[in-house]
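Visitor: All I have is the shape, not the residue letters:
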């Protein structure tokens, strides 16, 4: 029988091989399970995205707290080393489970038995509820996204999440000792869609690397000019930026349609607008990777749209700093790390009023929230920045202040407390 283990990720609190310095009562060692995608993959490519950033950053900050972390992920190449040190105290283990290449995420459940076997052979953890029961250790699970929530807000042309994922998430929600939700809304969705026990749900906001993602030392306005010079962007242009995977869920087409509408109303704006799209095809977008370029051509805006492949986080910070505004018209976002990263760099955000984005963005202060996905509404929001360039700087300064409350150290400490509570309750029950 195929085990219905977490399709995204979970954490198992396992016996320590050695004692590391840390707070009394906290776990000394955890196994993180990332079946969906490897934390070593470049965010913005394939199925890699915010979850990769979440796992890498959280693991590193937990290790800094004295909690040894081993991340188990499926091997996608025979050339991969069995284990890779990601950071001091953080080890990534590659588990052979299914073919190395050509395996879609929808096919992952068929490989979970093999993945479970591979993980248990490494003596560091188990996959989901079956192995948590076998070892008698607590299971803490975090849903990166939820199938039922995504299916309730599908974009045109997107593919619904399969029934086996819904079943797997339901079983894990019932079996986990603790469930971590990114926001209060996500906690309510766990209760509503998965009948989760409210006493076992904890809200922990994800964080942002505030050392990497920050305004230039000379301030938002001067830093923007410097970043534009480095990237070869016009100094005084309106630069609405899209960052993320190119797929219907993220709705980059909404931005392009909004820009086309704005240029119909303001033809002269064409001389001073550049629209960078930074990211690669993913999910449904893999079927037609040139689809967005073709849309830009049909809309007559190819001359102002700048397509760029995914970049490392250091380069990404410069794209954020260079932008007048980040546009994030997603149909579903559990939190929206990209929105917080941009704000941390001093860039305001225009975002869809969905999922965790109302938490990530302070409407009217650090950015603008848009109900729905009508390009006309996004064009109207963009017009505000086109008509008042100073708005971008003013909101950008407020955005940087807002983002300071989302540091990874705070997120890691709160997550460690959830682990501690799970261990305490397991001992009491035992």
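Guide: Arrived safely. Just so it is clear, the structure is predicted and the values come from calculations on it, not from any experiment.
Visitor: make it CA atoms for all contacts and neighbour counts henceforth
Guide: Fine.
Visitor: Neighbours of residue 103, how many?
Guide: 12 (other Cα atoms under 10 Å).
Visitor: And the one 10 residues further on, by the same measure?
Guide: A total of 18 residues lie near residue 113 under the criterion other Cα under 10 Å.
Visitor: so which strand or helix has it?
Guide: Per DSSP states H and E, residue 113 falls inside helix 112-121.
Visitor: List the buried residues of that helix.
Guide: 112-119 (16 or more other Cα atoms under 10 Å).
Visitor: Same list (those) but as JSON lines, adding distance to residue 199.
Guide: Output for those, formatted as JSON lines (distance: Cα to Cα, whole Å):
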{"residue": "112", "distance to residue 199": "29"}
{"residue": "113", "distance to residue 199": "30"}
{"residue": "114", "distance to residue 199": "33"}
{"residue": "115", "distance to residue 199": "30"}
{"residue": "116", "distance to residue 199": "28"}
{"residue": "117", "distance to residue 199": "32"}
{"residue": "118", "distance to residue 199": "33"}
{"residue": "119", "distance to residue 199": "30"}
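Visitor: here comes the other one, which I'd like you to weigh against the first:
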């Protein structure tokens, strides 16, 4: 098949960890690579956000088309909606000029879906839609701090109604689509996000700490990902403080992520807020902001940590808990969104309420007090990640979905078998 992936603000070439560079960038990059390895031709369309970018880049054989709309600079995704008509016009013109039209177009995020509708309508190309976050659910959690206009809701309504299939990343995402958007359950496919075993696997913790320069015997807590308020990193800081105040356990918290290699409060304003939280909690010297790191370096951080913690208020899926599990590190996660389905409470780690540092401190104490149980949780997490959440499995499930929608010239029985297997895999993964 010839497949187009549209990801207007999240380029697969971007370094993850910045304000608008996270799970969607990783998702698009890995899905594109998996489809290419399966023998398909794959193009990714993303907005040109730097002046020196060529019109088309290559990523391991995948074409990345930089769409020249808006200023050639990084813009907050909340400011991109006015540029989507031009994005749609470029996308449609590019498709018309191609010698062979795409068999399927997979839009990522609602603005990409808006642009892709032009191709669906004009060229009758099947449209697959992954939202990665839903506007109404985001507004419920973020209130006035949500920078997107209300117009987003009507756009998402139309996409839910008109897309040939909507991909939900977990059962909670599926439930939100049905409850808040009246989505047809028969047109929703639950397909998770994943990890690459070539990137993430266990490593001797002592060796990982030596590489990073961490103290060998400290109790190390890791928070890794985008540094934005909804990720609840202030809750992790407060939880580490409560761990000492209530349970007498001192921990070192490492915060990895941001818009610069060196922690920079100008480039990443959230760092300033979090430092103030740590200062008010009396643990400023035990919260270390590491800065953004290349993906090749992240394995060392996951493996060096005694526990990985992520307590967002809202998380459609959450790739970092799966990556930590793949490295055999126990996870404490907020009982929200996809995290409450990927992390098995009491088996691969613990689930806690968001915005509850006392509950978090109690589970940190449990990890610290019972190293044998922590190791067992890490191993259980690794087995779960390997069984259900590799990008190879996710790629196969998407491939089967695309083939069914595009009517690819293979035996229909084989397509039906692949779709049935994908559904069964989703049930096994999420229970």
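Guide: Right, received. Where do you want to start? What you see is a predicted model; the values in this text were computed from it and never measured.
Visitor: Superposed, how do the two chains score by TM?
Guide: Counting by TM-score structural alignment, normalised by the length of the first structure, the TM-score of this superposition works out to 0.85. Behind it: 386 aligned residues with a Cα RMSD of 2.0 Å.
Visitor: you'd agree residue 88 of the second structure is up against residue 121?
Guide: No: under the criterion of Cα atoms under 8 Å, residue 88 of the second structure makes no contact with residue 121, lying 11.5 Å away.
Visitor: so where is the helix or strand that comes right after the helix holding residue 113 of the first structure in the second structure?
Guide: Per DSSP H and E, the first helix or strand lying C-terminal to helix 112-121 of the first structure is helix 128-135. Taken onto the second structure by TM-score structural alignment, helix 128-135 of the first structure occupies residues 116-123 there.
Visitor: now swap in stretch 382-396 of the first structure and tell me
Guide: So stretch 382-396 of the first structure sits over residues 364-378 in the second structure, by TM-score structural alignment.
Visitor: how about the matching stretch: buried residues?
Guide: Counting neighbours by 16+ other Cα under 10 Å, one finds that the buried residues in stretch 364-378 of the second structure are 364-365, 367-368, 373-378.
Visitor: Stretch 138-147 of the second structure now?
Guide: Under the neighbour-count criterion of 16+ other Cα under 10 Å, stretch 138-147 of the second structure has residue 138 buried.
Visitor: now what about it, what contacts it?
Guide: For stretch 138-147 of the second structure, contacts defined as Cα atoms under 8 Å, 6 or more residues apart in numbering pick out 78, 230, 313-314.
Visitor: Could you rerun that using 10 Å?
Guide: 76-79, 135-137, 148, 150, 229-230, 313-316 (Cα atoms under 10 Å, 6 or more residues apart in numbering).
Visitor: List only buried entries from those residues.
Guide: By neighbour count, with 16+ other Cα under 10 Å, the contacts of stretch 138-147 of the second structure hold 135-137, 148, 229-230, 313-316 as buried.
Visitor: could those residues go into TSV alongside distance to residue 26 of the second structure and secondary structure?
Guide: Compiled in TSV, those are given as follows (distance: Cα to Cα, whole Å; DSSP: H, G, I helix; E, B strand; the rest coil):
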residue	distance to residue 26 of the second structure	secondary structure
135	21	helix
136	24	helix
137	22	helix
148	23	coil
229	20	helix
230	19	helix
313	21	coil
314	19	coil
315	15	coil
316	14	coil
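Visitor: Now these in TSV, please, with extra columns for distance to residue 52 of the second structure.
Guide: Shown next, in TSV, are those (distance: Cα to Cα, whole Å):
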residue	distance to residue 52 of the second structure
135	33
136	36
137	37
148	29
229	31
230	32
313	37
314	35
315	34
316	33
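Visitor: what's the closest of these to residue 36 of the second structure?
Guide: residue 316 (26.1 Å; Cα to Cα).
Visitor: pretty sure that closest one contacts residue 337?
Guide: Yes: with contact defined as Cα atoms under 10 Å, residue 316 of the second structure reaches residue 337; the gap is 5.1 Å.
Visitor: Could you tell me which residues touch both of the two?
Guide: 169-173, 176.
Visitor: who's in contact with residue 316 of the first structure?
Guide: Here residue 316 of the first structure is in contact with 212-213, 243, 278, 310, 322, 341-342 (Cα under 10 Å, 6+ apart).
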